[in-house]
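sequence first, then the predicted structure, then my questions.
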Amino acid sequence: MSNLELAKKIVEVIGGKVNIVKATNCMTRLRVTVKDLGLIKEDELKNIDGVLGVVKNGNYIQIVLGPGKAKKITDICIDELGVPRDSGVTEDWKENKSAIKGAQKESKFKRIIATIANIFIPLIPAIIAAGIFNGLASLISTLQGQGTLSTVGFWNVTQLLFSLIGGGFLGYFAIYTGINSAKQFGATEGLGGMIGAMSISANIVALSQTFGLYNEEIPLNSILTTGKGGIIGVIMGVYLLAKIEKAIHKRMPDVLDLILTPLLTLLITAILFVFIIMPVAGFISDGLVSALSVIINSSNPVVSIISGYVLAALFLPMVLLGLHHGLIPIYAVQLEAMGGVSLFPVLAMAGAGQVGAAIAIYLIAKKVHNDRLKKVIVGALPAGFLGVGEPLIYGVTLPMFKPFITAGLGAGFGGAYVMLTHVLANSWGPSGLVAIPIMQPQSMLNFFFGLCISYIAGFIITYFVIKEEDVKNV
């Protein structure tokens, strides 16, 4: 089936173009918001050749297609089939009512997670690229310090260039977050970016000193300082910005709207953001880091092993529900407060457990001559090694269920090792072999060992738990 045929079939079974409010994609999924869930032929959708799985959250449908293909199918849906990229305002009140009722079926928690996902999903390619460039720059710098590489000429230019590329994104992450938050909350995107820029401005320190909120001895312990509250504060600030902007728009005469609305919106928001939201968000962020430190950064090896095992073993169900995007603010908080992310490398072991389990199933499938399952595994394994787990989850382990559990149990051993050895990453992204460059230089080898442990443990547990009849009848 060609990509065009697949796209047409998907649109058909979810109720046609008229049933789609908007469509977008992440790395492995076509994400569609529909008006009427009753028009979706879910069983038929799941059985389409090329669809690896379907996740529903209210009127928000995620169709798992795999890396690369998800973007191609989304582009075809939008560019060739006329599916709307952004939700528009329909004049049919019945359609509006249907869409609203569908959204109401979601829990508030899931709506929050969906919003967070929509803020950060468009940034994932940049996060990955920036992390890799920063990781390589850090590695070159370490080798230069050891005298292995020259500090002048080619390697010096390469290190500076890689740092420039990586820092060009991560250094201004708050601004990108502000822009995307404004898209989600219905504020002017440029104003959202300005809120993010305010949070990292040096003038914050001057204001903090003026009002006695700055700790000269330990700047990071200040009530107010540059970056206080991180992206949590930026998201809260842009949410407030959206409320204020909409309220002023309603009351402002048309002739003055273009000039006075952004002026007043920014003035009011800036005062509340700097003196209330940033300190409060900073308190939340500091508390979160302290709480995580008890578990994640414990000096007690027993605590490290247990917490690492449990976190890695339970991560796959979060991916299944699409809740893993809610962890991105925690990653960002860790990066800002600790200079590295320790939670991501632990959770990354979950994908490696999937790979080990899939290899075990492949060998069993070979014994029982299940050629269809072998073909699915061969197609999904390369993505699994590269840290994209959805094809293996929805194409192999979840339909069989038992391997979904054994993969998590195997991943836990890798998570325990990574936690015990205090592996730190420069950013976050895919969780497989391609994540090695985004680890800090001293952590790269231990991260690789963690992956190998998860591969082996996932393989062993799955191979001895799954019976031939389980694989033969899939």
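Cool, the structure landed.

okay, CA-based contacts and neighbour counts for the rest of this
Will do.

what is the burial count for Leu81?
A count of nearby residues for Leu81, using other C-alpha atoms under 10 Å, gives 16.

that one: helix or strand, and which one exactly?
Under the criterion of DSSP states H and E, Leu81 resides outside all helices and strands.

Val32 versus that one, what's the distance?
As for Leu81, its distance to Val32 is 14 Å (criterion: C-alpha to C-alpha, to the nearest Å).

can you check Thr462 too?
Between Thr462 and Val32 the distance, using C-alpha to C-alpha, works out to 34 Å.

now swap in Val157 and tell me
With the distance defined as C-alpha to C-alpha, Val157 ends up 44 Å from Val32.

with neighbour numbers in mind, choose between these two.
In this view Val157 and Val32 are compared by other C-alpha under 10 Å, and Val32 has more residues nearby, 25 against 12.

and here is the other one:
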Amino acid sequence: MSFSREEVQKIIDAVGGKENIITATHCVTRLRLVLKDEKIVDEAALDNIDVVKGSFSANGQFQVIIGTGTVEKVFAVFAELTGIDTDTTKEEVKQASAEKSNWFQKALLGLAEIFVPILPAIITAGLLLGVNNLLTGPDIFMKQPVIEAYPQWAGVADMINIIAGTAFAFLPVLVGWSASKKFGGSPLLGIVLGLVLVNPALLNAYGLADARLAGDVPTWNLFGWHIEKVGYQAQVLPILAATYVLVKIELFLKKRIADSFQLLLVAPISLLVTGILSFIVIGPVTMFIANLITTGIVNIFDFAPALGGLIYGTLYAPLVITGMHHLFLAVDLQLIGSTGSTFLWPIVVMSNLAQGAAALAMFFIFKKKKDRSLAGTSALTASLGVTEPAMFGVNLRYRYPFYAAIIGSGVAGCIITVAKVKAFSIGVGGLPGIVSIMKPGWAIFALGMLLAIVIPFILTLIFSKFAKQKA
């Protein structure tokens, strides 16, 4: 999408001028601004700028939706015109946003800063696992698996499985790296700590249950105290807690050890103490908590699957507005690590498709060329899992498309949850998401996708007839 310097200057003027901008950065689709006074923002003027697809305020930031690919170019001009230092602005945005947020918003922002950077690796792994499933699953293209009918594909399937499975098996490494950056420590130490928790010398977490049944769990004998010699593959909570402890020890030591001795003492002591604590205390305690959480969520959805799917399907999009959806990303990963699948992520696909379908309906309702273009492109990106342009640029602006979307998402979520549709991984949160779904649930999941598209589309057309705010 093309844009001009004049359009970027109009964005600056609409948000109150460069004197109203404390600092700024960008993500995949949005400019993220921390402003002195959000009340003076001229949102009507923003809406009339061709390159802008919408705007909203959340977590202490005023966010201007530009779109994937274009936002980096717009930000480069934005930084030039405002004189923002692009080398330091991200940390300044975090600090400024935190100062304007309450403790709960800070916690959600922290989760986002940990999990969003590693999300591309997880989504890629999920998509590749889906491809592997197509090659190895029976009754997909034919009665027998592809690798049995065409053995020459077996090696390819095995390679894909190894490549895809690595991101989940070594999830603690990814989380350790990202969390240590967030907590202010050394990312390298976070990586090493993650590797410690998945070291091949440890009993693989996936085999722990069978080993316990067989009474064959290896242990360390620490002065008569037997500690299970178990790894934490695909686990989230243990590495999060352990990394927090690691960074606190590292920062404590850096303040008290002379610079000339830090290389020799800080990292070894930090890793040794944290590693021992991880196997003795942190790992067992957080795994107990993680099992309680996953068991509790599973039991709730088992007790009332229709209600659970309806509520989560209806509320997921509002959760995105508040940023709370990042909390459930951690829950999804923990469910996959503990049970081998997740029933929550398939509902996310329903929500994304519903937002796209509502935006698509607005394409036929809008009269202005710019609005129709925005609705069409945002519907397409939502069908591939990126919903911000559709949600914030179209649906929330007129409200009734948003209501139609969450109704459709709730109905679809209810149906697929009752049918016990599960995903073996997090994948692309749109139409390609079906490859991440376990085979028995494909038909119902496809039905859910159809309903998540048709219901919001029709309801949006109907609601538009009675809406006070005409498109």
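Structure's in. What do you need? In this text the structure is predicted, and so the values were computed from the model without any measurement.

what segments of the stretch 301-450 of the second structure are strands?
With DSSP state E, counting those that start in this stretch as the criterion, the stretch 301-450 of the second structure has no strands.

also the stretch 1-150 of the first structure?
With DSSP E, counting those that start in this stretch, the ranges of strands along the stretch 1-150 of the first structure come out as 20-25, 29-34, 53-57, 60-64.

out of those strands, flag the one nearest Gly168 of the first structure.
Distances from Gly168 of the first structure to each of these were compared by C-alpha to C-alpha, and the smallest falls on strand 20-25, at 24.5 Å.

mean shift of that closest one relative to the second structure?
Relative to the second structure, and after both are superposed, strand 20-25 of the first structure has an average distance of 4.0 Å to its aligned residues, where the measure is mean C-alpha distance after the TM-score superposition for the first structure.

quick one, that strand and strand 29-34 angle?
An angle of 170 degrees separates the directions of strand 20-25 of the first structure and strand 29-34 when computed by axes from the mean of the first three to the mean of the last three C-alpha atoms, to 10 degrees.

now Val156 of the second structure: how far from Ile336 of the second structure?
Between Val156 of the second structure and Ile336 of the second structure the distance, using C-alpha to C-alpha, works out to 24 Å.

related to what we said a few turns ago, pick the most deeply packed of the strands of the stretch 1-150 of the first structure.
Most buried of the strands of the stretch 1-150 of the first structure by mean neighbour count (mean count of other C-alpha atoms under 10 Å) is strand 29-34; its value is a mean of 25.

and the contacts of it?
Contacts to strand 29-34 of the first structure, defined as C-alpha atoms under 8 Å, 6 or more residues apart in numbering, come from residues 19-25, 59-67, 70-71, 73-74, 99.

residues contacting the spatially most central residue of the first structure?
Nearest to the mean C-alpha position of the first structure, counting by C-alpha atoms, centre = their mean, stands His325 at 4.1 Å. His325 of the first structure sits next to 113, 116-117, 120 when contact means C-alpha under 8 Å, 6+ apart.

tell me how far it lies from Val319 of the first structure.
In this view, His325 of the first structure and Val319 of the first structure are 8 Å apart by C-alpha to C-alpha.

equivalent analysis for Tyr309 of the first structure, please.
With distances taken as C-alpha to C-alpha, Tyr309 of the first structure is found 17 Å from Val319 of the first structure.

please apply the same query to Met419 of the first structure.
Going from Met419 of the first structure to Val319 of the first structure by C-alpha to C-alpha gives 20 Å.

neighbour-wise, which of these two wins?
Neighbours were tallied for Met419 of the first structure and for Val319 using other C-alpha under 10 Å; the higher tally belongs to Met419 (33 against 15).

right, and the more buried one touches Ile306 too?
No. In this structure Met419 of the first structure lies outside contact range of Ile306 using C-alpha atoms under 8 Å: 9.1 Å.

could you say which helix or strand contains the equivalent of Ile458 of the second structure over in the first structure?
Aligned counterpart of Ile458 of the second structure in the first structure: Ile460 (TM-score structural alignment). Under the assignment given by DSSP H and E, the secondary-structure element containing Ile460 of the first structure is helix 444-465.

and for that helix, what are the contacting residues?
Counting by C-alpha under 8 Å, 6+ apart, the neighbours of helix 444-465 of the first structure from elsewhere in the structure are 345, 349-350, 352-361, 364, 403, 406-415, 417-418, 421, 423, 432-433, 436-437, 439.
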